[in-house]
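[1] sequence unknown, structure follows:
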């Protein structure tokens, strides 16, 4: 399986990249990034690209992939809706419209978030924009597309958020995560589980196209890494 990854330098993307590189069934990973990941691996290739609203300059390099894991995203905290829309919706659709043209046979998996508003009319700005993005992706003629809605994500294996405040929060909450997982499993997940769930979906599909946190945890448990 050949994987295309967006958002490889973010916390979720780092986790997905780690699982892809560990999976013997993943032949190669192309990470589309604004800045280098710093990772070195025989299966990993990176293409540096600045304008995430226009991929025409690199679209020839995006053809022939089996799956796209779209993990690019930002916090809506303190952002105006127009700016958040440009980063969340416009960038995602620019990538998807390019990919559906050059790699229509791929499975596209978008990392959204728990609480996303599919009606696009709810109170929370970020949830409306995420809902609009999901709905647009679900209408696109990929081989298959899935929307992943993780809840609270605990980083594992040395993975860190790029946001200082989040790093402090994760460090404080980390010791309590096993308790949270026992008490409220449908609301919490790890970076490792997100990556494994996405690989499971890319390989075998899923019985629903919008995958809530509990679905992702179940898919991660079903994941079995192929023998190398």
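    Received, thanks. Predicted, not measured: the structure shown is a model, and the values here were computed from it.

[2] For the rest of this, base every contact and every neighbour count on C-alpha atoms.
    Will do.

[3] Same question for stretch 11-25: list its buried residues.
    11-21, 23, 25 (16 or more other CA atoms under 10 Å).

[4] where exactly do the helices run in the chain?
    Assigned by DSSP state H, the chain shows helices spanning 11-22, 81-85, 91-102, 125-138, 164-173, 177-183, 191-204, 213-222.

[5] contacting residues around residue 33?
    6-9, 46-50 (CA atoms under 8 Å, 6 or more residues apart in numbering).

[6] picking up where we left off before, can the helices of the chain go into TSV with extra columns for distance to residue 73?
    Putting the helices of the chain into TSV (distance: least, CA to CA, whole Å) gives the following:
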stretch	distance to residue 73
helix 11-22	9
helix 81-85	9
helix 91-102	9
helix 125-138	10
helix 164-173	14
helix 177-183	23
helix 191-204	15
helix 213-222	17
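
[7] Second structure for comparison follows:
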């Protein structure tokens, strides 16, 4: 299986890449993003590009699955700018994957609260909902993950300093958090394994919450 990962340098992307590299049935992992990572593995190939809206020069031939983990906080960002990153870049990537393999699996990391009606008052939720709807309307075997709290595992770290501090604090409390809110928490490890499970076997649901994708793999 050939896998393409967008956002491999982010916290979730780091966890997803790790699980892909550990999977025996994944032959190659292609990372596409603006920043280089520090991953060194024979199965890993990296494409660094300044323009995430143009993939005409990137070879996606033979791709079986695309795991889209790229995202940005909506705090202090205009709707136009947030939409460019969240919707435009995602759909540009989806179009490139469709051109390479119209039936490929495409797994998109969204978030709890995304607005499928696209009519709510919350800007980020409307844009996320519009992105989900557009993806699900393509020929791709598209799935949307709407995680709640995500605990980083195996060295995965957030690029935001404040979040890194928060995760170090919550790490101690995570077992209790998981016990109290089992349907609303997950880890970078589980998300990576769930994505691989969707690529291998699919799922009845196209929009999956933490409880749904946590159940895909142990």
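    It's in. Predicted model only: the values in this text are computed from it and were never measured.

[8] just to revisit the earlier point, which one of the contacts of residue 33 of the first structure is nearest to residue 213 of the first structure?
    Distance to residue 213 of the first structure, by CA to CA, is smallest for residue 7 among those, at 19.7 Å.

[9] what sits against that closest one?
    Taking CA under 8 Å, 6+ apart as the criterion, residue 7 of the first structure is in contact with 13-14, 31-33, 70-73.

[10] wait, what's in contact with the most centrally placed residue in the second structure?
    Central residue of the second structure (CA atoms, centre = their mean): residue 69, 2.6 Å from the mean position. By CA under 8 Å, 6+ apart, the contact set of residue 69 of the second structure is 5-8, 10, 12-13, 108-109.

[11] ok, 6 Å please
    By CA atoms under 6 Å, 6 or more residues apart in numbering, the contact set of residue 69 of the second structure is 6-7, 13, 109.

[12] what do you get for residue 138 of the second structure?
    If you count contacts by CA under 6 Å, 6+ apart, residue 138 of the second structure has none.

[13] Map it across to the first structure for me.
    Alignment note (TM-score structural alignment): residue 138 of the second structure maps to residue 140 of the first structure.

[14] do the same with residue 210 of the second structure
    Under the alignment (TM-score structural alignment), residue 210 of the second structure pairs with residue 213 of the first structure.

[15] ok, now residue 119 of the second structure?
    In the first structure, the residue matched to residue 119 of the second structure (TM-score structural alignment) is residue 121.

[16] Leaving out chain neighbours, which residue sits closest to that match?
    residue 128 (6.1 Å; CA to CA, 6 or more residues apart in numbering).

[17] Can you give me the separation between residue 191 of the first structure and residue 11 of the first structure?
    Remark: distance between residue 191 of the first structure and residue 11 of the first structure (CA to CA, to the nearest Å) = 8 Å.

[18] on that earlier part again, shared with the first structure, which of the contacts of residue 69 of the second structure?
    Retained contacts for the contacts of residue 69 of the second structure in the first structure, judged by both residues aligned by TM-score structural alignment, their matches' CA atoms under 6 Å, are 6-7, 13, 109.

[19] before we move on, the earlier item: mind putting the contacts of residue 33 of the first structure into TSV with distance to residue 82 of the first structure?
    Shown next, in TSV, are these (distance: CA to CA, whole Å):
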residue	distance to residue 82 of the first structure
6	22
7	21
8	24
9	24
46	29
47	28
48	25
49	22
50	20
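
[20] out of those residues, which one sits closest to residue 187 of the first structure?
    Proximity of these to residue 187 of the first structure was ranked by CA to CA; the top entry is residue 7 with 22.6 Å.

[21] Not counting its neighbours along the chain, what's nearest the aligned partner of that closest one in the second structure?
    Taking TM-score structural alignment for the superposition, residue 7 of the first structure sits opposite residue 7 in the second structure. Closest residue to residue 7 of the second structure apart from its sequence neighbours, by CA to CA, 6+ apart: residue 70 at 4.0 Å.

[22] State the number of residues packed around that neighbour.
    Neighbourhood size, residue 70 of the second structure [other CA atoms under 10 Å]: 23.

[23] Surely residue 104 of the first structure and residue 141 touch.
    No - here residue 104 of the first structure does not reach residue 141: they are 7.1 Å apart, not a contact under CA atoms under 6 Å.
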